[in-house]
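Student: My questions are about this predicted structure, shown below with the sequence.
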Amino acid sequence: MNVTSGPKTTGGVMLGITGGIAAGKSQVAEYLCRHGNFTGIDVDLLGRQLLESGQKGYLAIKDRFGSCFFRDDRSLDRVRLRRAIFTDSALRIEINRLLHPLIREAMHLRATAAFRAGAEIVLVEVPLLYEAGWQQDFKLVIVVQVANKLALKRLQQRDGVSEDEALAALTARMTSDERVSRADLIIDNSGDWQTTCRQLDLLIPRLKEMCKG
């Protein structure tokens, strides 16, 4: 994946956190923000906001695909869109082309606002960080890693999808090995939560020290 240039953030230090589907990224990010006093940004949440009726992402999808992914009441059928993205690689590329620049812009605006409000470190959760080529936006990238079999089981339980649907979602992303090979820091979330927390407690002071340089 090529590294892409994009908007810049004015202020402190941005850290990225990523990982495969059902790796536990959100839980890890929330712990780091709470115990490390970091400000958190979830780009999935930004994306959902952009897909609300009348917002930039909603309009981009409507302009490109017409009524294909919309209900009779003109609301976006997110479940239908998500399933289509996981099963159609060409569609996934096109949707990402439309939405990623909008999400990236929103991310930088949110981070800049946080720095102006006094934040020193902003931790941004980006599921497709490497796939989108955004790694240069961050001083450091943390990868949350789990075994593929465990991720598959968690995804089926979390989203109530079949094994085939879960496999399609997992294989639509970068492989775990490739993601780990690019990481600055790795958290293994394959064990129990207490084991993960011990890793995070050791990581927090290390992150703060690394962000000083």
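Tutor: Good, I have the coordinates. Residues are numbered from 1 along each chain as shown.

Student: from here on, contacts and neighbour counts on C-alpha atoms
Tutor: Will do.

Student: quick one: what helix or strand has the residue in the chain sticking out farthest from the centre in it?
Tutor: Within the chain, the residue lying farthest from the chain centre (CA atoms, centre = their mean) is Asp72, at 30.1 Å. Using DSSP states H and E, Asp72 sits within no helix or strand.

Student: which residues touch Lys139?
Tutor: Going by CA atoms under 8 Å, 6 or more residues apart in numbering, Lys139 touches Val13, Met14, Leu15, Gly16, Cys211.

Student: and the comparison structure, right after this:
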Amino acid sequence: MIIAVTGSIGSGKSKVARRLAMLMQAEHCDVDHSCREMMDKGGEGWQRVIATWGLRFQADDGSLDRVKLREAIFNEPSIRLELENILHPLVHEHLHDLIGRCKKNGKALVAEIPLLFETGWQDEFDAVVTVSATRSQCVDRVVTRDKVSRDQAIKALDAQMDMDEKIGRSDYVIDNSGSEEKTHLQVEALSLDLLRK
């Protein structure tokens, strides 16, 4: 079974995806991590960023100045869109290859994809799980995790599809607004349901 886990920034989808993969003994893919690897110096994403913006986002050692790029993404929507146009095809190809290998080997896959619906990839999965939390929780978590201002966290959240719309388009929802124990119980129940299928 090929499963996508999505949700707004700060909703807790990473924790849910990793736990679900562990419980199902499935492969786990974090699309954000794949993006970061592609942006490492010499990577295909890095090469395309340099080709597009020259030295604007390059650090002294030639690597990507991720802080400067992140600030530009928050403050200039055109930069975010252009970066997505660079990275999404690369990530989609990587994901497509991984799905093919898992299907060939009869292995389940849990793919963590923040912009699943925004990219239109949802139909490639047997099940879509959205991890939800309150808007204020998402903002607080992003501020704490990424060391950004509340304004930047809100901009990042507003750039994504509304949580209610994601929930309405999903097969399953994990409510991550309560305690960690409550979330774990939901994920355990979900894993049993998916394994039965």
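Tutor: Thanks, I have the structure now. What you see is a predicted model; the values in this text were computed from it and never measured.

Student: Got a TM-score for the pair?
Tutor: The TM-score (TM-score structural alignment, normalised by the length of the second structure) is 0.94; 197 aligned residues with a CA RMSD of 1.4 Å.

Student: picking that back up, which single one of the contacts of Lys139 of the first structure is nearest to Leu152 of the first structure?
Tutor: If you rank these by distance to Leu152 of the first structure using CA to CA, Gly16 comes first, at 23.6 Å.

Student: Quick check: the aligned residue for that closest one in the second structure?
Tutor: Using TM-score structural alignment, the equivalent of Gly16 of the first structure in the second structure is Ala4.

Student: returning to that earlier point: how much space separates the residue farthest from the centre of the first structure from Gln55 of the first structure?
Tutor: 18 Å (CA to CA, to the nearest Å).

Student: Next: Gly36 of the first structure.
Tutor: From Gly36 of the first structure over to Gln55 of the first structure the distance is 33 Å, taken as CA to CA.

Student: coming back round to it: quick one: map the residue farthest from the centre of the first structure onto the second structure.
Tutor: Using TM-score structural alignment, Asp72 of the first structure sits opposite Asp60 in the second structure.

Student: quick revisit: more neighbours: Gly36 and Gln55 of the first structure, which one.
Tutor: Legend: neighbour count by other CA atoms under 10 Å for Gly36 of the first structure and Gln55, higher for Gly36 (17 against 12).

Student: The second structure: which residue goes with the more buried one?
Tutor: Here Gly36 of the first structure is matched to Met24 in the second structure, going by TM-score structural alignment.

Student: any idea which helix or strand comes after the helix or strand where Ala29 of the first structure lies?
Tutor: Ala29 of the first structure is part of helix 25-36 when elements are defined by DSSP H and E. Once helix 25-36 of the first structure ends, the next helix or strand along the chain (criterion: DSSP H and E) is strand 39-42.

Student: what packs against that next one?
Tutor: helix 25-36, helix 89-116, strand 121-125 (3 or more CA pairs under 8 Å, 6 or more residues apart in numbering; DSSP states H and E).

Student: What residues of the longest one count as buried?
Tutor: Of the residues in helix 89-116 of the first structure, those with enough neighbours to count as buried (16 or more other CA atoms under 10 Å) are 92, 95-96, 98-100, 102-104, 106-108, 110-112, 114-115.

Student: for Leu15 of the first structure, helix, strand, or coil?
Tutor: strand (DSSP: H, G, I helix; E, B strand; the rest coil).

Student: measure it to Ile142 of the first structure for me?
Tutor: Here the criterion is CA to CA. By it, Leu15 of the first structure lies 8 Å from Ile142 of the first structure.

Student: Could you state which residue of the second structure sits nearest its centroid?
Tutor: Closest-to-mean residue, the second structure, CA atoms, centre = their mean: Pro114 / 3.0 Å.

Student: quick one, what contacts the nearest residue to that one once chain neighbours are set aside?
Tutor: Leaving aside its sequence neighbours, Pro114 of the second structure sits nearest to Thr6 (CA to CA, 6 or more residues apart in numbering; 4.9 Å). By CA under 8 Å, 6+ apart, the contact set of Thr6 of the second structure is Lys13, Glu112, Ile113, Pro114, Leu115, Leu116, Val128, Val129, Thr130, Val131.
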